[in-house]
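Asker: turn this into a structure:
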Amino acid sequence: MEDYHAQFVEIYNKNITRPGADRLLNWLETTDFFTAPASTRFHGACEYGLVMHSINVYQAMMQHFFTEGESAESYAICGLLHDLCKANFYKVSTRNVKNDATGQWEKVPYYQVADQLPYGHGEKSVYLIEHFMRLKTAEAVAIRWHMGGFDDAVRGGSFAVSDAYNSYPLAVKLHIADLTATYLMEQGTSSVENGHPKNK
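Answerer: Below you'll find the predicted structure:
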């Protein structure tokens, strides 16, 4: 298995150097960020899914959108930290599932949401990051709207995401990279090896 933790830290330390970045990384180490899933039953619904997804989004952004002269730090911040809101967000629980082979009901583990700070999705990531270091406006907007049309505010009829994408190309790039990682790079990551929770 790849060492996603070490890979994340290497990319982070190489690219993110602004004041407070070290304190943010130290805080991340106190959370479940490096072992948590990226979702309960979709992409990365497995141990280490969140850090794997964060690295994939960063790599998709760099591969498809980065051009010479742009800020590599901004790309690293957006790619690696856009889903910071999912740290300490999930917990392992159990449910009863009928074993088709035996006909018996069995308790099986699964991930469920246990949000300790119900502050939204992208906006929560921005809020948590800015506890430690300042974001540029384009970075904050990109992280806030990285869910695009899947964001609750958009489904409620907000035009803010359209305005954000028109004004900040970095926001469009992060959204497309997030979709690329989720639907193209992470297919088949909805199960967990070594006896950890398995999600349908």
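Asker: switch to C-alpha atoms for all contacts and neighbour counts from now on
Answerer: Will do.
Asker: which helix is the longest one in the chain?
Answerer: helix 49-64 (DSSP state H).
Asker: helices or strands up against that helix?
Answerer: Contacts defined by 3 or more CA pairs under 8 Å, 6 or more residues apart in numbering; DSSP states H and E place helix 49-64 against helix 4-15, helix 72-81, helix 169-180.
Asker: ranges for the helices of the protein?
Answerer: Along the chain, the segments classed as helices by DSSP H run 4-15, 21-28, 49-64, 72-81, 122-129, 137-144, 152-155, 160-167, 169-180.
Asker: what distance do you get for the spatially most central residue of the chain to Val97?
Answerer: Residue closest to the mean C-alpha point of the chain, counted by CA atoms, centre = their mean, is Asp83 at 3.1 Å. Asp83 sits 30 Å away from Val97, going by CA to CA, to the nearest Å.
Asker: kindly report the same for Ile143.
Answerer: According to CA to CA, Ile143 and Val97 sit 37 Å apart.
Asker: the two: which has the busier surroundings?
Answerer: Between Ile143 and Val97, Ile143 has the larger neighbour count (other CA atoms under 10 Å), namely 28 against 13.
Asker: how about the nearest residue to that one once chain neighbours are set aside, what does it touch?
Answerer: Nearest non-adjacent residue to Ile143, counting by CA to CA, 6 or more residues apart in numbering: His82, 5.1 Å away. By CA atoms under 8 Å, 6 or more residues apart in numbering, His82 lies in contact with 54, 122, 125-126, 143-144, 146.
Asker: apply 7 Å and report the result again.
Answerer: Contacts for His82 (CA atoms under 7 Å, 6 or more residues apart in numbering) come out as 122, 125, 143.
Asker: can I get those in a markdown table with distance to Leu25?
Answerer: Below are those laid out as a markdown table (distance: CA to CA, whole Å):
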| residue | distance to Leu25 |
| --- | --- |
| Gly122 | 19 |
| Ser125 | 14 |
| Ile143 | 17 |
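Asker: and which of the residues you listed is nearest to Ala177?
Answerer: Distance to Ala177 across the contacts of His82 (CA to CA) is lowest for Ile143, with 11.8 Å.
Asker: my guess is Arg20 contacts Phe132. True?
Answerer: No, residue 20 isn't Arg; it's Gly. Yes: using CA atoms under 7 Å as the test, Gly20 is close enough to Phe132 to be in contact (5.0 Å).
Asker: could you also give me the structure for this second sequence? I'd like to compare it with the first:
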Amino acid sequence: MDKEKNKQEFEDLLRSTKREGIDYVIGDLEHDGFFEAPASAGHHLNVAGGLCQHSLNVCHAALMIYEGMEKLDPASTGKVKRESVIIASLLHDVCKTDIYHRTVKKRKNKVTGMWEDSEGYGISYKKFPMGHGEKSVIQLLLSGLALQDDEMLAIRWHMGAFGLNLNSYEDERCYDTARMEYPLCSIVQCADSLAAAIMETTSEDLDEL
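Answerer: Next up is the predicted model:
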């Protein structure tokens, strides 16, 4: 993984949207450690720089889905702007910037069957326990990014049903309505799933199934 190359591509894609507040967002992400953070603690891209790599993977997948939808359903794609696909897909997981910390975990050696110390990441939500998608939206707004409605909703609901409080009728209705009214929600959700479950899955991940 080339972290500097990924960082440059990430910034270039964001700046290509010419959206007000983008430079403030980039500055805050760099200050807060986004480009060094992992994408997860023990699953996909749980390495330094993994969060930026994951964000780029989601953006690449989202743009391909968007372009494919132009042929499958031109009417719905007409409701979505390319710049919105870039913004929502690249920034959907900025909520993860400050939750990981280096730690030592116990890992089972596949050869010996013995448990041994292994460097990895732990998770803490102490800094800003606001949730997942909603935290990303709030952070971006606080950074000064002029987000549009469909971008906020796509980021908020990018986890799909996994981001739902299943005890909340209001949550279910909001999620269903956002997905039906704003095609960008489905584009980003599908892209995130493709990136995490296919593009970033390793042979080790498959062995552990």
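Asker: got a TM-score for the two of them?
Answerer: Once superposed, chain against chain, the TM-score is 0.85 (TM-score structural alignment, normalised by the length of the first structure); 192 aligned residues with a CA RMSD of 2.6 Å.
Asker: before we move on, the earlier item: for Thr102 of the first structure, which of the helices and strands packed on helix 49-64 of the first structure is the nearest?
Answerer: Nearest to Thr102 of the first structure among those is helix 4-15; the distance by CA to CA comes to 37.5 Å.
Asker: what are the buried residues along the closest one?
Answerer: 4-5, 8, 12, 15 (16 or more other CA atoms under 10 Å).
Asker: same deal with stretch 123-137 of the first structure?
Answerer: Buried residues in stretch 123-137 of the first structure (16+ other CA under 10 Å): 123-127, 129, 132, 135.
Asker: same check on stretch 17-29 of the first structure?
Answerer: Residues of stretch 17-29 of the first structure classed as buried by neighbour count (16+ other CA under 10 Å): 20-22, 24.
Asker: next one: stretch 111-119 of the first structure
Answerer: When burial is assessed from 16+ other CA under 10 Å, stretch 111-119 of the first structure yields the following buried residues: Tyr111.
Asker: got a list of contacts for that stretch?
Answerer: Here stretch 111-119 of the first structure makes contact (CA under 7 Å, 6+ apart) with 40, 89-93, 197.
Asker: once aligned, what mean separation remains between the longest helix of the first structure and the second structure?
Answerer: Compared with the second structure after fitting, helix 49-64 of the first structure deviates on average by 0.7 Å (mean CA distance after the TM-score superposition for the first structure).
Asker: just to revisit the earlier point, now the helices and strands packed on helix 49-64 of the first structure in JSON lines, with distance to Phe34 of the first structure?
Answerer: Converted to JSON lines, these look like this (distance: least, CA to CA, whole Å):
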{"stretch": "helix 4-15", "distance to Phe34 of the first structure": "6"}
{"stretch": "helix 72-81", "distance to Phe34 of the first structure": "12"}
{"stretch": "helix 169-180", "distance to Phe34 of the first structure": "18"}
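Asker: let me know which of those is the nearest to Phe65 of the first structure.
Answerer: Of all those, helix 169-180 comes closest under CA to CA, at 6.6 Å.
Asker: map Leu81 of the first structure across to the second structure for me.
Answerer: Under the alignment (TM-score structural alignment), Leu81 of the first structure pairs with Leu91 in the second structure.
Asker: swap that for Glu10 of the first structure, please
Answerer: Using TM-score structural alignment, Glu10 of the first structure sits opposite Asp12 in the second structure.
Asker: Val113 of the first structure now?
Answerer: Using TM-score structural alignment, the equivalent of Val113 of the first structure in the second structure is Ile123.
Asker: circling back: closest one of the buried residues of helix 4-15 of the first structure to Ser71 of the first structure?
Answerer: Nearest member of the buried residues of helix 4-15 of the first structure to Ser71 of the first structure, counting by CA to CA, is Asn15, at 9.4 Å.
Asker: so who does the closest one touch?
Answerer: Listed by CA under 7 Å, 6+ apart, the contact partners of Asn15 of the first structure are 72-73, 76.
Asker: again, 10 Å this time
Answerer: With contact set as CA atoms under 10 Å, 6 or more residues apart in numbering, Asn15 of the first structure has these partners: 9, 71-77.
Asker: and the gap between it and Gly188 of the first structure?
Answerer: The gap separating Asn15 of the first structure from Gly188 of the first structure is 30 Å, by CA to CA.
Asker: please apply the same query to Lys136 of the first structure.
Answerer: Computed as CA to CA, the Lys136 of the first structure to Gly188 of the first structure distance reads 35 Å.
Asker: quick check: the two most widely separated of the buried residues of stretch 123-137 of the first structure?
Answerer: Pairwise distances across these (CA to CA) peak at 15.1 Å, for the pair Glu123 and Phe132.
Asker: pull the number of nearby residues for Phe159 of the first structure.
Answerer: If you count neighbours by other CA under 10 Å, Phe159 of the first structure ends up with 11.
Asker: gap between stretch 34-43 of the first structure and the chain center?
Answerer: 9 Å (CA atoms, centre = their mean, to the nearest Å).
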